[in-house]
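Peer 1: The following comprises the amino acid sequence and a computationally predicted model.
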Amino acid sequence: MSGTFDLFHVGHLNSLRRAKEQCDYLIVGVHPNASHKGKKTFISFQERLDIIASISYVDKAVESFPEDSDA
């Protein structure tokens, strides 16, 4: 699963929970910016990565690559 996860909210949390229900080990890619959406992020990449990594449903958080969005 991958996403920008800027301004984290309960919808993000629900998506992560549902993703974890479908697998044994959940790796989440965090986009370094939102340029693929034509938007600006408000929270730094490192802080967003740390937030995602701290969620109990997530086994590993990594930097996402542009081709992750294409998939």
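Peer 2: The structure has been received and is ready for your questions.
Peer 1: rest of the way, CA atoms for contacts and neighbours
Peer 2: OK.
Peer 1: all strands for this structure, in order.
Peer 2: 2-3, 27-30, 60-63 (DSSP state E).
Peer 1: out of the ones you listed, deepest packed?
Peer 2: Greatest average neighbour count among the strands of the chain goes to strand 27-30 (a mean of 21), per mean count of other Cα atoms under 10 Å.
Peer 1: Below is an additional structure, to be compared with the one above:
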Amino acid sequence: MIKVRPFIEAEKCIGCGRCVSVCPVKPCVIEMKDVDGVVRKAEIVHPEVCDLGKACERACPTGAFSFKD
């Protein structure tokens, strides 16, 4: 069985945190991480608990969030 999983294109992520704020799952599937101590980027940290509701994908203003198998 193939499981669809959340995916973030780091180069498109602007670090706004909208995906984290709308994630209904606790612990959140996504966390904001510092990259090189300067730029914040969203990172998938708990893909196994994702409910596949895609609220994060809809909230992303740059289209960085998607779901892949």
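Peer 2: Looks like it arrived, so ask away. Quick caveat: nothing in here was measured; it's all calculated off a predicted structure.
Peer 1: After superposition, what's the TM-score here?
Peer 2: Aligned and superposed, the two chains score 0.28 in TM-score terms (TM-score structural alignment, normalised by the length of structure 2); 47 aligned residues with a Cα RMSD of 4.7 Å.
Peer 1: now the strands of structure 1 as a markdown table including distance to His12 of structure 1?
Peer 2: Shown next, in a markdown table, are the strands of structure 1 (distance: least, Cα to Cα, whole Å):
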| stretch | distance to His12 of structure 1 |
| --- | --- |
| strand 2-3 | 9 |
| strand 27-30 | 12 |
| strand 60-63 | 14 |
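Peer 1: Name the single longest helix found in structure 1.
Peer 2: helix 10-21 (DSSP state H).
Peer 1: Packing partners of that helix?
Peer 2: Taking 3 or more Cα pairs under 8 Å, 6 or more residues apart in numbering; DSSP states H and E as the contact definition, helix 10-21 of structure 1 has no neighbouring helices or strands.
Peer 1: again, only using 10 Å
Peer 2: Of the remaining helices and strands, those touching helix 10-21 of structure 1 by 3 or more Cα pairs under 10 Å, 6 or more residues apart in numbering; DSSP states H and E are strand 27-30, helix 45-53.
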